[in-house]
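Colleague: sequence unknown, structure follows:
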């Protein structure tokens, strides 16, 4: 007789396989740059082309190789921000910087998105080609805030202040600003392949179950599909696909146009170069970079059998962190990319928007997302940030220098979980951090 296959018990899965078949056991400083296995020779070639293109340094046109930079921009290559395919660091205004500042005015555009600032657009470009003027420069300062646990232990939080200086023209008084640090590259193909129905099933916008968690999806306008779609990428889930996310980064971060965004970010401004060379990025290169991002592995978990790690994992669920940072998800069927298809993965995210309180608020809406909401970031790989990127920085703007600080910045929907963490014995708090470092 033919019968339907049963499901495996939890103890029959390997907890190290964070990305399912798209997992790498490389734990070196290059852990985030491995390609998934099982690609054809041709697909491996396309992945390699995308890898090389993501490292390419653009220069001002005209040029024989990699022209198109500027005339205003934030960086000169993809990996100048996304160091070792990982996160950036909270610095502005140089070619090693990894930060940008989103801008907008109150209200919504014709698609429900943020309103561009006349003369500046939706992003402040703080660098420019020779003979052109940056839109402005960002000054970043910190104030230390002590935090005292109930048991008397003290932590120190780093509160940032951002000031826009040397504006090429005055910004409106009601402009809204939001600093962002470059997120990691790896695992994006898996996140793109999580079914929309799965993400929507986690939403509880009116907190019907009374647990204080009311996540909701963002819906955004996609310029390629010409329709509203579920947002998955960006700090506020304000982009629906990796193609749009990548093309937007080329245009906004580097000033390089493509078939997705064929107009310069400086169009209509005094910095506009007036060249008739758009789009500047060949379709084949853009598509290769997108394929590269879709086919990067997720690093395996480490030390999963250690008692402290197992205790910390239980505490992670006990204090409520897993309510938003969902440990286990399943990707959908993708006939064009089997390596990310039908995989059991452990990203520790629900890809939903959550109110994290006034302390982390940027006050800038982005489609459905309000000024207090952020998308739950995936936690896979966080334990390797120190090895891959030097000093590890966390949260949307890198203000947290440790995982402990990142937890202590949580509020709003996460206040109950934070308080549960704060009131744990010191050893249990440390165990929870040790667990996070195993991811």
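Modeller: The structure has been received and is ready for your questions. Here the structure is a predicted model, which is why all the values come from computation and not from measurement.
Colleague: could you use CA atoms for every contact and neighbour count after this?
Modeller: Will do.
Colleague: from residue 399, how far out is the closest residue to residue 195 other than its chain neighbours?
Modeller: Leaving aside its chain neighbours, residue 195 sits nearest to residue 332 (5.6 Å; criterion: CA to CA, 6 or more residues apart in numbering). Distance, residue 332 to residue 399, using CA to CA, to the nearest Å: 35 Å.
Colleague: would you confirm that the residue nearest to residue 195 contacts residue 197?
Modeller: No - between residue 332 and residue 197 no contact is recorded; they are 10.1 Å apart, counting by CA atoms under 8 Å.
Colleague: try this one side by side with the last:
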């Protein structure tokens, strides 16, 4: 089994849930605070004002106040090119912008193998998926599956795990036991340094799945099958579970991190007590930073609690770069991959790690402050009609339009901002069509975190494609909607039944976000 730091340790979960079978919010009392934030508590007057501001709209003839500023005061004007997602927070100071630019340099830096004369840039691999953060998060936007004639899956990979019966703790009913694959660990790497085999080649085969609207219009969805081909270290474990992951867009991460955990958990309804068919619940993740359970916020299944842990995990898993949270200099190499473990690494110099805390802090600062661009056409009649369709159809039940962030002592860019991310940050059962059948901490094999929708209308401009969902299978926003099942099935069925002008209005609204 791989000797790697786990994002969640089953033995530690005995303190996570005070009453795993109890009613919310007692069920999640252990993760309602925010140890990663220096919070100024809200006053009673602020709490009342926030409740009023976040109330659902009753008038769809005009935009809501500040709706055109999805990132609050951190919102920026829309650049007309592929750099629209690469701007610093609109309320950032001059000195802080310099930090942002240095962090951007590290985010874009190409790592090289050891030994190297460039000691600050060596330590790549020995197994890896990309040589820089930017190689996956191209222009800070969405990744994509490999094209049929291109095996270079630089922005997509497969997570892997096997069932772990020993991890099922009786008093933690929601925790789903998993363990790394004994040979391949928790992530399959499709590149390796010279002299070593890569772990696999990602193979995707698509089949057609036609869907017909009530008016007779038909859309053909593409249904993917994933294969870990050309395995470099022998067969997968017989019970190996694979999950495809495309790199998500990077904007607004610091703002999502600053939403009070209690506000997110207040939206949870794990037992559907209100009977609306929506039963979102938080993921519970062990924090490598704070040595305690925390609310999962980042990743496609909310598998990381902070931008710091998400970034450190990506350095280790995607590039094999050791850091203060994930310190193995050989990255994801298992004990079975002996030559990989014994390969030269870059952790032997004064840094102590291949990227030290100072470097990691700069990358995290950059990631937290990638700004959300302003809304477009917010007062257009068709967009306003689409907004009403969005609410009437039930989309807003999961894609929660707005939050107010914590008031913070040390992060003015994210402090006390009214934001419009269109996500509740919770896990939802999306049905068998989107299931990867691979648990992650509390998340089941059919659950995914509600994806933020801000910036989604700029995907073509930034990323050069319109591929959506966790694996890029959907070639348009409408295809993405039609893949929704499970808790979202009633909303999907309403869209199938609606006339074309309402469907067009809904897409116009989404493209304005």
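Modeller: That came in fine, so what should we check first? Predicted, not measured: the structure shown is a model, and the values here were computed from it.
Colleague: near residue 12 of the first structure, how many other residues are there?
Modeller: 8 (other CA atoms under 10 Å).
Colleague: now do residue 129 of the first structure
Modeller: Neighbour tally, residue 129 of the first structure, other CA under 10 Å: 17.
Colleague: next one: the one 10 residues further on
Modeller: Number of residues near residue 139 of the first structure (other CA under 10 Å) recorded here: 13.
Colleague: please apply the same query to residue 210 of the first structure.
Modeller: Other residues near residue 210 of the first structure number 9, with proximity taken as other CA under 10 Å.
Colleague: from residue 487 of the second structure, how far off is the corresponding residue of the second structure for it?
Modeller: In the second structure, residue 210 of the first structure lines up with residue 275, judged by TM-score structural alignment. Computed as CA to CA, the residue 275 of the second structure to residue 487 of the second structure distance reads 11 Å.
Colleague: residue contacts, the aligned partner of residue 81 of the first structure in the second structure?
Modeller: Using TM-score structural alignment, the partner of residue 81 of the first structure in the second structure is residue 136. By CA atoms under 8 Å, 6 or more residues apart in numbering, residue 136 of the second structure lies in contact with 130, 143, 154-156, 247.
Colleague: and if we set it to 10 Å?
Modeller: With contacts defined as CA atoms under 10 Å, 6 or more residues apart in numbering, the neighbours of residue 136 of the second structure are 129-130, 142-144, 153-157, 246-249, 318.
Colleague: tell me which of the residues you listed fall in helices.
Modeller: Among those, the members found in helices (DSSP state H) are residue 318.
Colleague: of the contacts of residue 136 of the second structure, which is the nearest to residue 104 of the second structure?
Modeller: Proximity of these to residue 104 of the second structure (CA to CA) peaks at residue 249, which lies at 15.1 Å.
Colleague: not counting sequence-adjacent ones, nearest residue to the counterpart of that closest one in the first structure?
Modeller: Counting by TM-score structural alignment, residue 249 of the second structure lines up with residue 184 in the first structure. Nearest residue to residue 184 of the first structure, sequence neighbours excluded (CA to CA, 6+ apart): residue 86, at 3.9 Å.
Colleague: ok, back up a step: compare residue 332 and residue 197 of the first structure (neighbour count), which wins?
Modeller: For the pair residue 332 of the first structure and residue 197, the greater number of neighbours falls to residue 332 (20 against 8), based on other CA under 10 Å.
Colleague: distance of whichever residue in the second structure pairs up with residue 260 of the first structure from residue 354 of the second structure?
Modeller: In the second structure, residue 260 of the first structure lines up with residue 325, judged by TM-score structural alignment. Between residue 325 of the second structure and residue 354 of the second structure the computed distance is 12 Å (CA to CA).
Colleague: give me the common contacts of these two.
Modeller: Shared contacts of residue 325 of the second structure and residue 354 (CA under 10 Å, 6+ apart): residue 316.
Colleague: which of these two has more residues huddled nearby?
Modeller: Comparing residue 325 of the second structure with residue 354 by other CA under 10 Å, the one with more neighbours is residue 354, at 30 against 20.
Colleague: mind listing what the more buried one touches?
Modeller: 111, 119-124, 315-316, 320-324, 327-329, 345-348.
Colleague: and if you look at residue 203 of the first structure?
Modeller: Shown in contact with residue 203 of the first structure (CA under 10 Å, 6+ apart): 213-217, 324, 350-354.
Colleague: most neighbours among the residues you listed, please name it.
Modeller: In terms of neighbours by other CA under 10 Å, the contacts of residue 203 of the first structure top out with residue 351 at 33 neighbours.
Colleague: quick check: the aligned partner of that one in the second structure vs residue 400 of the second structure, distance?
Modeller: Matched across to the second structure, residue 351 of the first structure falls on residue 425, judged by TM-score structural alignment. As judged by CA to CA, residue 425 of the second structure and residue 400 of the second structure stand 9 Å apart.
Colleague: quickly list what's touching both of the two.
Modeller: Common neighbours of residue 425 of the second structure and residue 400 (criterion: CA under 10 Å, 6+ apart): 264, 267, 450, 452.
Colleague: the first one pairs with which position in the first structure?
Modeller: I take that to be residue 264 of the second structure. Matched to the first structure by TM-score structural alignment, residue 264 of the second structure sits across from residue 199.
Colleague: again, but for the last one
Modeller: By TM-score structural alignment, residue 452 of the second structure lines up with residue 378 in the first structure.
Colleague: give me the number of residues near its match?
Modeller: Residue 378 of the first structure is flanked by 21 other residues according to other CA under 10 Å.
Colleague: I'd say it and residue 329 touch.
Modeller: No - Residue 378 of the first structure is beyond contact range of residue 329, at 11.5 Å (criterion: CA atoms under 10 Å).
Colleague: how close does residue 430 of the second structure sit to residue 437 of the second structure?
Modeller: Counting by CA to CA, the separation of residue 430 of the second structure from residue 437 of the second structure is 11 Å.
Colleague: make that residue 443 of the second structure, sorry
Modeller: Distance of residue 443 of the second structure to residue 437 of the second structure, computed by CA to CA: 10 Å.
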